[in-house]
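# Next comes the sequence, and after it the predicted model I'd like to discuss.
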Amino acid sequence: MKIKFTPAENLPDNQIEVEVRAAALNDEVLELLGKLKAIDSSTAIFPIKLEDKTRIVNEADIIAIEVNRPNLIFYVSGDQYISKGNLKSCLDSLNRDFIQVSKYGVININKLVSLEASFSGNMIALLANNVKINVSRRYLVDLKERLGM
């Protein structure tokens, strides 16, 4: 691997642009891109709109989001925040570390501890801080794919 720094003239001082060049898009390139994305998303913040204020959290601290109509429950490093909103729009705002596991739940894949069998072919995702989220059969294929299973 060859690493080179080139100053960019038209870039603001607080912005970094990284370009990865290779002969082909292979596993090594994909792994490198994943690591760069993780570095970029490790400082990403996410606003959770509460009843009387907006709580700002690091995306990396969000364990899971669950629908409890009409509310969303955000599980964040030992805390729970209840907010109004739409699960789909939350998922669209979050980085690639988040995956939908049911019609009513999204998990941070980095906080996944284990998967356990449940009834009727569903699974239960056991996450950090003892958070449990149901994984429906419909979304299980995507989750297993992301986990490399």
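Structure's in. What do you need?
# For the rest of this, base every contact and every neighbour count on C-alpha atoms.
Will do.
# quick one: buried residues of the lengthiest helix in the chain?
Longest helix of the chain, by residue count under DSSP state H: helix 27-41. Buried positions in helix 27-41, judged by neighbour count with 16 or more other Cα atoms under 10 Å: 38, 41.
# following it, which helix or strand shows up next?
For helix 27-41, the following helix or strand on the C-terminal side (DSSP states H and E) is strand 45-49.
# For that following strand, name the packing helices and strands.
In this structure, strand 45-49 makes packing contacts with strand 54-58, strand 79-84, judged by 3 or more Cα pairs under 8 Å, 6 or more residues apart in numbering; DSSP states H and E.
# hmm, 6 Å instead?
In terms of contacts (3 or more Cα pairs under 6 Å, 6 or more residues apart in numbering; DSSP states H and E), strand 45-49 is packed against strand 54-58.
# quick revisit: relative orientation of the longest helix of the chain and strand 54-58 in degrees?
Interaxial angle of helix 27-41 relative to strand 54-58 (axes from the mean of the first three to the mean of the last three Cα atoms, to 10 degrees): 140 degrees.
# So which elements touch helix 27-41?
Using 3+ Cα pairs under 6 Å, 6+ apart as the contact test, no helix or strand touches helix 27-41.
# What is the end-to-end distance of stretch 118-125?
End-to-end distance for stretch 118-125: 10 Å, by Cα to Cα, to the nearest Å.
# what sits up against it?
By Cα atoms under 6 Å, 6 or more residues apart in numbering, the surrounding residues in contact with stretch 118-125 are 115, 116, 117, 132, 133, 134, 135, 136, 137.
# ok, second structure coming up, stack it against the first:
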Amino acid sequence: MKVNLFVSKDIKEAHADIHTNELTDNITKAIAILESDDSNDMLAVKNGSDIALLELGDIYMFRVEDKQVKVYTENSDYLIKKPLYQVEEDLDQSFVRISKTTIVNLKKIQRVAPSLKGMMFIELKNGLKDNISRKYLPEFKEALGL
């Protein structure tokens, strides 16, 4: 999908025009987001050549892999262009960094267990697993209220 953005100080109220040959689910979601004030609860991600809109509550994990940030949901994974530190700035307290390369949704944690050399192991409800590094462990425990 081609997207054009025009920024002008002469425009008093922002508006969007969508030109399409078919009303798809993604376009319907985009319209809902544009019309609502809750756009901070959504994240635009790449799904192949398409752009998908995800609700933050549906995201399990953000992880850097092969110099790209992957977004994991229950059954799928997507790519985003933002670096991990910028993603982290836009997230609410439901998300916490557990390592240099990973941010998880606290609401999607299945279990946490001790791991090697003072680290902890985390498993999410969709089966994803990762380690919580010692550096981020105090912040993780605080986020859990421990």
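Cool, the structure landed. Just so you know, these numbers come straight off a predicted model, no measurement behind them.
# if I line the two up, what does residue 115 of structure 1 land on in structure 2?
Aligned counterpart of residue 115 of structure 1 in structure 2: residue 112 (TM-score structural alignment).
# nearest residue to its match other than its sequence neighbours?
Using Cα to Cα, 6 or more residues apart in numbering and skipping residues adjacent in sequence, the residue nearest residue 112 of structure 2 is residue 122, 4.6 Å away.
# In a strand, the one you found, correct?
Yes: counting by DSSP: H, G, I helix; E, B strand; the rest coil, residue 122 of structure 2 is located in a strand.
# What about it, how many residues nearby?
20 (other Cα atoms under 10 Å).
# Equivalent analysis for residue 147 of structure 1, please.
Neighbour tally, residue 147 of structure 1, other Cα under 10 Å: 9.
# Map it across to structure 2 for me.
Aligned partner of residue 147 of structure 1 by TM-score structural alignment: residue 144.
# list the contacts for that match?
With Cα under 6 Å, 6+ apart as the criterion, no residue contacts residue 144 of structure 2.
# Leaving out sequence neighbours, find the closest residue to residue 143 of structure 2.
Closest to residue 143 of structure 2 by Cα to Cα, 6+ apart is residue 96, at 7.2 Å.
# wouldn't the one you found be in contact with residue 103 here?
Yes: counting by Cα atoms under 6 Å, residue 103 is a contact partner of residue 96 of structure 2 at 5.4 Å.
# Please enumerate residues in contact with stretch 101-109 of structure 2?
By Cα under 6 Å, 6+ apart, the surrounding residues in contact with stretch 101-109 of structure 2 are 60, 61, 62, 63, 64, 94, 95, 96, 97, 124, 125.
# Now, the residues you listed that are in strands?
61, 62, 63, 64, 95, 96, 97, 124 (DSSP state E).
# Let's have the residues you listed in TSV, adding neighbour count.
Putting these into TSV (neighbours: other Cα atoms under 10 Å) gives the following:
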residue	neighbour count
61	25
62	25
63	21
64	16
95	22
96	22
97	24
124	20
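# Just put the residues you listed in TSV and tack on distance to residue 88 of structure 2.
Output for those, formatted as TSV (distance: Cα to Cα, whole Å):
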residue	distance to residue 88 of structure 2
61	11
62	9
63	11
64	12
95	8
96	8
97	8
124	19
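# Can you tell me which of those residues lies closest to residue 35 of structure 2?
Closest approach to residue 35 of structure 2 among those (Cα to Cα): residue 95, at 25.9 Å.
# ok now do that closest one, which residues does it touch?
104, 105, 106.
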